[in-house]
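Engineer: Got a predicted model here, sequence first, then my questions.
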Amino acid sequence: MTVSFSQINMLKSQKIYATFVNGKVITKQFYDIYQQSFIENTLYTELFNNLDHFTQLYQHIGYYLNFNVEGEFFYISRSEVEEDADTNATKIQAILLIIARYWVDKGFDLDDLATPVIGLNRSALDDIADQAIYNDIRKALGIETWDKAMTYLMDRNFLYLCGDKHYILSSAGMYFLNRHVEKYSEESL
């Protein structure tokens, strides 16, 4: 079924486009710091309910609209293979892997990184910042400080702020972490 442009919410469509061209993903839910809970993302709902329309729209302007069912998020790319070579994707994945490595080394469950009452707190960030190997990787990525690394993830909706230097991973962040854990597990067999 083809949806006409007049049936699409123009303001939401414009916000979706602005979100994508700023390098962000659109997750099904986002964390609202004021309500201290996850809230349904109306941009995700608009995309999901009008998937054919938005898929065609982005094809017409030279993008692929990608829907990650498992991680419950949307993103755009210039080509189907672009995400592997993308500098932003490399930075995102490297920062997430550092967080995961730190978390697992401490004996914590990775799922706790998406739990608001647990998440990544100030002392964990201080511990990460104290590790020379993690700082070398951060510097190699061209990111000046760990605060800027967290902002980098937040600006792309892979991480949400829950309080003063207290963060949780979005569904997209958790998807990438779990994907890399699965790859590592398969390679180590």
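Structural biologist: Everything's here; your move.

Engineer: Going by C-alpha atoms from here, please, whenever you check contacts or count neighbours.
Structural biologist: Fine.

Engineer: From the chain's centroid, how far away is the longest helix seen in the chain?
Structural biologist: In the chain, taking DSSP state H as the definition, the longest helix is helix 87-105. Its chain's C-alpha centre lies 11 Å from the corresponding centre of helix 87-105 when counted by Cα atoms, centre = their mean, to the nearest Å.

Engineer: repeat for stretch 166-175
Structural biologist: Centre to centre, stretch against its chain (Cα atoms, centre = their mean), the figure for stretch 166-175 is 7 Å.

Engineer: list the buried ones in that stretch?
Structural biologist: Of the residues in stretch 166-175, those scored as buried under the neighbour-count criterion (16 or more other Cα atoms under 10 Å) are H166, Y167, I168, L169, S170, S171, A172, G173, M174, Y175.

Engineer: now the helices for this protein?
Structural biologist: 10-21, 42-49, 51-60, 82-85, 87-105, 122-129, 132-140, 146-155, 171-187.

Engineer: related to what we said a few turns ago, among the buried residues of stretch 166-175, which two are most distant?
Structural biologist: Maximum pairwise distance among the buried residues of stretch 166-175 (Cα to Cα): 19.9 Å, between H166 and Y175.

Engineer: So for this protein, which residue is the most central one in space?
Structural biologist: When Cα atoms, centre = their mean is applied to the chain, the residue found nearest the centroid is F158 (2.4 Å).

Engineer: Make sure that residue is actually in contact with F176.
Structural biologist: No. Under the criterion of Cα atoms under 8 Å, F158 lies out of contact with F176, with a separation of 9.2 Å.

Engineer: count of neighbours near Y17?
Structural biologist: Counted with other Cα atoms under 10 Å, the burial measure for Y17 works out to 15 neighbours.

Engineer: Pasting the second one now:
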Amino acid sequence: MESEVIYSFEEIPYTKSAEIYRLFSQGRVLNKQRYDDVHGCLVDDDLFTLVFNKIRHFSLFFKHMGYDLKFDEEGDFYFTQDLRDANNDESDDNAMKIQSILLFIGRYYSTVGDLAQLQDPMFGLKESDIDALKQDDLLTSSLKALRVDNWDKALEYLTTRSLIFKVSQDKYVLSKAAMTFLNRLIEAHSAFINIQD
């Protein structure tokens, strides 16, 4: 008796697979939660759930495409890394921009509130915070050194990578992935300062 073989590609809707591929090819992360504009809160992302439930399929799929699919357990997000060269300049440039922008936001916000509020849709980064960032000449010139024209472009850069969510016209919240990155940067900076002492 011949058993029927079920291929994982037949189990997963191609539209969802294509959406996941596009997301990663645009340099985005796939968060466990996304911001739902209709309900005004964070909700579980169905694409994340699909990848989580079919991890073997997606790991092999991306490996065949030349990428390593990675999961950050602390931040509850997936990302891909190019298998050819984990140290390529474009990745380093993107990482430097992301880390710097997050550090700039964290540096400012630590003076006006609790950093955890950056992830809370009730608080987040408000218009007054964005205006204050724009007024800081040192941060603005630092953005330009990163080849980011201004704070609007910096926020757009993080938004297109699913690191922050735009929750209203002039309000943003950081994703759990962004908060994880920010906390790691702060810990690394603290460890560096402690070594210097």
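Structural biologist: Great, that's in hand. Everything quoted here is computed from the prediction, not taken from an experiment.

Engineer: TM-score, when you put one on top of the other?
Structural biologist: Comparison of the two superposed chains (TM-score structural alignment, normalised by the length of structure 1) gives a TM-score of 0.93, and 187 aligned residues with a Cα RMSD of 1.7 Å.

Engineer: before we move on, back to that, from N53 of structure 2, how far off is the equivalent of the residue nearest to the centre of structure 1 over in structure 2?
Structural biologist: Across the two structures, F158 of structure 1 finds its equivalent in L163 of structure 2, going by TM-score structural alignment. According to Cα to Cα, to the nearest Å, L163 of structure 2 stands 23 Å off from N53 of structure 2.

Engineer: Just give me the match in structure 2 for G62 of structure 1.
Structural biologist: The equivalent of G62 of structure 1 in structure 2 is G66 (alignment by TM-score structural alignment).

Engineer: who touches the match of F158 of structure 1 in this structure?
Structural biologist: Contacts for L163 of structure 2 (Cα atoms under 8 Å, 6 or more residues apart in numbering) come out as R28, V29, L174, S175, K176, A177, A178.

Engineer: Roughly how far does it sit from E74 of structure 2?
Structural biologist: When Cα to Cα is applied, the distance between L163 of structure 2 and E74 of structure 2 equals 15 Å.

Engineer: One more: S91 of structure 2?
Structural biologist: 21 Å.

Engineer: more crowded one of those two?
Structural biologist: Counted by other Cα under 10 Å, S91 of structure 2 and E74 do not tie: S91 has more neighbours, with 15 against 10.

Engineer: can you pull the contacts of that one?
Structural biologist: The neighbourhood of S91 of structure 2, defined by Cα under 8 Å, 6+ apart, contains no residues.

Engineer: just to revisit the earlier point, would you mark the buried spots in the longest helix of structure 1?
Structural biologist: Neighbour-count burial for helix 87-105 of structure 1, with 16+ other Cα under 10 Å as criterion, is recorded at 88, 91-100, 102-103.

Engineer: now these as TSV including distance to E186 of structure 1?
Structural biologist: Written out in TSV, the entries for the buried residues of helix 87-105 of structure 1 read as follows (distance: Cα to Cα, whole Å):
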residue	distance to E186 of structure 1
N88	25
K91	23
I92	22
Q93	18
A94	19
I95	21
L96	19
L97	16
I98	19
I99	20
A100	17
Y102	21
W103	20
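
Engineer: wait, which of those residues is closest to T115 of structure 1?
Structural biologist: Within these, proximity to T115 of structure 1 (Cα to Cα) peaks at W103, which comes in at 13.4 Å.

Engineer: Show me what the closest one aligns to in structure 2.
Structural biologist: For W103 of structure 1, the residue aligned by TM-score structural alignment is Y109.

Engineer: does that match really touch L115, like I thought?
Structural biologist: Yes. Using Cα under 8 Å, Y109 of structure 2 is in contact with L115, at 6.4 Å.

Engineer: And for the match of G62 of structure 1, nearest residue in space, chain neighbours not counted?
Structural biologist: Nearest residue to G66 of structure 2 in three dimensions, chain neighbours excluded: L83, at 5.5 Å (Cα to Cα, 6 or more residues apart in numbering).

Engineer: Just give me the neighbour total for the one you found.
Structural biologist: L83 of structure 2, neighbours per other Cα under 10 Å, totals 14.

Engineer: for A177 of structure 2, what are its contacts?
Structural biologist: By Cα under 8 Å, 6+ apart, A177 of structure 2 lies in contact with V29, N31, G75, D76, F77, L163.

Engineer: Out of those, give me the two with the largest separation.
Structural biologist: Spatially, the most separated pair among the contacts of A177 of structure 2 is D76 and L163, at 12.1 Å (Cα to Cα).

Engineer: Now do the same for Y17 of structure 1: its match in structure 2.
Structural biologist: So Y17 of structure 1 corresponds to Y21, using TM-score structural alignment.

Engineer: Y31 of structure 1 too?
Structural biologist: Across the two structures, Y31 of structure 1 finds its equivalent in Y35 of structure 2, going by TM-score structural alignment.

Engineer: State the distance from its match to L143 of structure 2.
Structural biologist: According to Cα to Cα, Y35 of structure 2 and L143 of structure 2 sit 26 Å apart.
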